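Peer 1: one predicted model, sequence on top.
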Amino acid sequence: MHITGEADGPPVKVGVAVTDIMTGLYTHGAIMAALIARGVSGKGQHIDASLIQTQASVLANIGSNYLIGGKEAQRWGTRHPSIAPYQVFATKDGNICIGAGNDKQFATFARILGHPELPMDPRFRTNVDRVSNRVALVRLINQELSQLTTERILELMEGSGMPYGPVNNIKQTFEHPQLVARGVVKEVEHPFVGRIKMVGPAVEYSGSDVGVRLPPPMLGQHTEEVLRGVLGYGDAELEKAVVGGGTVLYDYSV
């Protein structure tokens, strides 16, 4: 949260449970590596996945900048710390993210804005100049883009070779033609609420379908199955675990 948010605002929480998701992804990779190692050495391994260690590891270059040079990070909002312009801009009816990663792209963007003279302005000739004069440049860009709709800007940017894209809400995201074409949204039958829609896996395989086969389990739905089948619990041990409050069983007949 210290590095997320606008420079003049408070720390901001990331929009999704990044630490939980990333720890799961790291653990998935660790399991695959351990299985491969077992195939070579014949020995298995205990895997220790840590939420806090994951948080530190995903700091990546920001963490390295501090550890190597003692450089403290700051909040940049949607801006890029070393490239300008490269951020989200407000349009007449929404928001759009546009980046000019080099001088050629900036010249293209300047023409689209209707200001082909900008690359000759001493303040904006190079990326170093543009970063130094970011405030003035962003103010000018905001003046132009705020008068146009997002759709119109997308039309102007089409085929420009620049990175850009609208800031979609969740509805627009799942209705995006590319996500629809890839079948990201899956439907599955739930015993209580009927058919429900879910976000499918992010990876597909050429030889098998990894879609969504089962609905989300109810609380305690698989507890007995795991305790009996995996841990070998008998009736007395299972009853003790339930009575002691250490586990929950779910009865679908209720």
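Peer 2: Yes, it's here.

Peer 1: from now on I want contacts and neighbour counts done on CA atoms only, so please keep to that.
Peer 2: Noted.

Peer 1: can you pull out the helices in the stretch 1-150 of the chain?
Peer 2: 18-41, 51-57, 60-69, 103-113, 127-132, 134-145, 150-157 (DSSP state H, counting those that start in this stretch).

Peer 1: tell me which of the ones you listed sits nearest to Leu214.
Peer 2: For the helices of the stretch 1-150 of the chain, proximity to Leu214 was assessed by C-alpha to C-alpha; helix 18-41 is nearest, at 19.6 Å.

Peer 1: chain center to that closest one, what's the gap?
Peer 2: Remark: helix 18-41 is offset 20 Å from the chain centroid, using C-alpha atoms, centre = their mean, to the nearest Å.

Peer 1: if we can go back for a sec, nearest to Gly183, out of the helices of the stretch 1-150 of the chain?
Peer 2: Among those, the nearest to Gly183 by C-alpha to C-alpha is helix 18-41 (21.3 Å).

Peer 1: check it against this one:
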Amino acid sequence: MTGPLGHVRVLELSRVLAGPWAAQTLADLGADVIKVERPGAGDDTRTWGPPWAGEESAYFLSTNRGKRSVTIDFERPEGQDLVRRLASQADVVIENFKVGGLKKYGLDFDSLHALNPRLVYCSVTGFGQDGPYAARAGYDFMIQGMGGLMSITGQPDGEPGGGPVKVGVAVTDVFTGLYAAIGIMGALAHRDRTGVGQWVNLALLDVQVAVLANQGMNYLVSGNAPKRLGNAHPNIVPYQAFPTRDGHLILAVGNDGQFSRFCTAAGRPELAKDGRFATNPQRVAHRKELVAILEEVIRTRDTADWLAALEPLGVPCGPINDLAAVFADPHVQARGLRQELQHATAGTVPTVASPIRYSATPIEHTLAPPPLGAHTDEVLGAQLGLCVADIEALRSKGVI
């Protein structure tokens, strides 16, 4: 394996999104990721289609690049022994079972840490290892609601389409996967200094509250719970989508100079000198008046006209693209964000490249998301030293 984590071996005992996203991130960085799946079934998301690429769901393909798939039934003692042997050779274990769910199999942190003291063991749960909700199952949608994100996402009550809305991607799961990868790398750095691994715990609810960012701090500082503002920003004006003559324009003015240049381009230079709008705090205080004026001005021209006028002036703006437009965008194409991978059963499958760019160890996507159990014989033979007869005996008993 190449990449900055080319020396790291990861044993993944997770499924769906948050845990697999963490493991895929580590795989992108060069780690050897072995994904343990249920014989005959595999990761739940293998059946979450359409759409499909061959027999693989697009959902599964989105989060399992760069891994090897091994099927082991660790509800059986022989399967538990295989996983323990793999864990004894691993640097990292990632799991997302319910709290205490792996203890009965001898695959919990204490059991595997005793076997391999250098092991970094990462658990992903809905609500964490303690607290009154610890035993509950957690799913992205409900955590977006419980964690406050939906209270600030959507149109205001009383307006057309008003009411709470979830984000169109399972962002709580994705953020949790990214935080898990960061936590794992921190634990590996600590292990490099001390020789001892540790338990890294991630909770979806913790992550959702953490990524409220400025909105969370707005509440903590003011004591006032932020409300839904549609596409508007709570602290910056104008920073929202506006209807144009043929579509929409996102205007993202970040400072007073940008606002002044926008007003000139819009043929309304006097707005930048108006006492109500000259500075951002004044524009926030007079949001309704300014937005009403800008809506009248912006809807008089096409989106492309505005982009052509504002971009040379350094006024941040952009269109609202659907995904067809995203992947057709010349800049997206130039950055190589869509790549094609050779797949064992589907021919080729597309993938969205990692956004991390290294100067010395560039990321190379070479291993497509694996068919179920595609690497069982390879891993059990090369890493555990099982012969063909041993592997076939386990397969005949349904262990693998």
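Peer 2: Okay, I see it. Remember, predicted model here, so these are calculated numbers, not experimental data.

Peer 1: of the helices of the stretch 1-150 of structure 1, which is nearest Gly220 of structure 1?
Peer 2: When the helices of the stretch 1-150 of structure 1 are ranked by proximity to Gly220 of structure 1 (C-alpha to C-alpha), helix 18-41 comes first, at 20.9 Å.

Peer 1: so that closest one matches what in structure 2?
Peer 2: Mapped onto structure 2 using TM-score structural alignment, helix 18-41 of structure 1 covers residues 171-194.

Peer 1: same thing with stretch 70-82 of structure 1?
Peer 2: Going by TM-score structural alignment, stretch 70-82 of structure 1 sits over residues 223-235 in structure 2.

Peer 1: quick check: closest non-adjacent residue to Gly314 of structure 2.
Peer 2: Residue nearest to Gly314 of structure 2 in three dimensions, not counting chain neighbours: Gln258, with 7.2 Å by C-alpha to C-alpha, 6 or more residues apart in numbering.

Peer 1: which residue in structure 1 lines up with the one you found?
Peer 2: So, by TM-score structural alignment, Gln258 of structure 2 is matched to Gln105.

Peer 1: distance of its match from Met157 of structure 1?
Peer 2: Gln105 of structure 1 sits 11 Å away from Met157 of structure 1, taking C-alpha to C-alpha, to the nearest Å as the criterion.

Peer 1: the more surrounded of those two?
Peer 2: Using other C-alpha atoms under 10 Å as the criterion, Gln105 of structure 1 and Met157 rank with Met157 on top: 19 against 16.

Peer 1: aligned partner of the more buried one in structure 2?
Peer 2: Met157 of structure 1 maps onto Leu310 in structure 2, with residues paired by TM-score structural alignment.

Peer 1: one more: Thr4 of structure 1?
Peer 2: Matched to structure 2 by TM-score structural alignment, Thr4 of structure 1 sits across from Thr153.

Peer 1: so what's its match up against?
Peer 2: Neighbouring residues of Thr153 of structure 2 by C-alpha atoms under 8 Å, 6 or more residues apart in numbering: 164-167, 228-230.

Peer 1: same thing but 6 Å
Peer 2: 164-165, 228 (C-alpha atoms under 6 Å, 6 or more residues apart in numbering).

Peer 1: check Ala252 of structure 2 too.
Peer 2: So Ala252 of structure 2 contacts 239, 316-317 (C-alpha under 6 Å, 6+ apart).

Peer 1: check the burial of the closest residue to it other than its chain neighbours by counting its neighbours.
Peer 2: Counting by C-alpha to C-alpha, 6+ apart, Ala252 of structure 2 lies nearest to Tyr239, which is 4.3 Å off, once chain neighbours are set aside. When counting by other C-alpha under 10 Å, one arrives at 19 neighbours for Tyr239 of structure 2.
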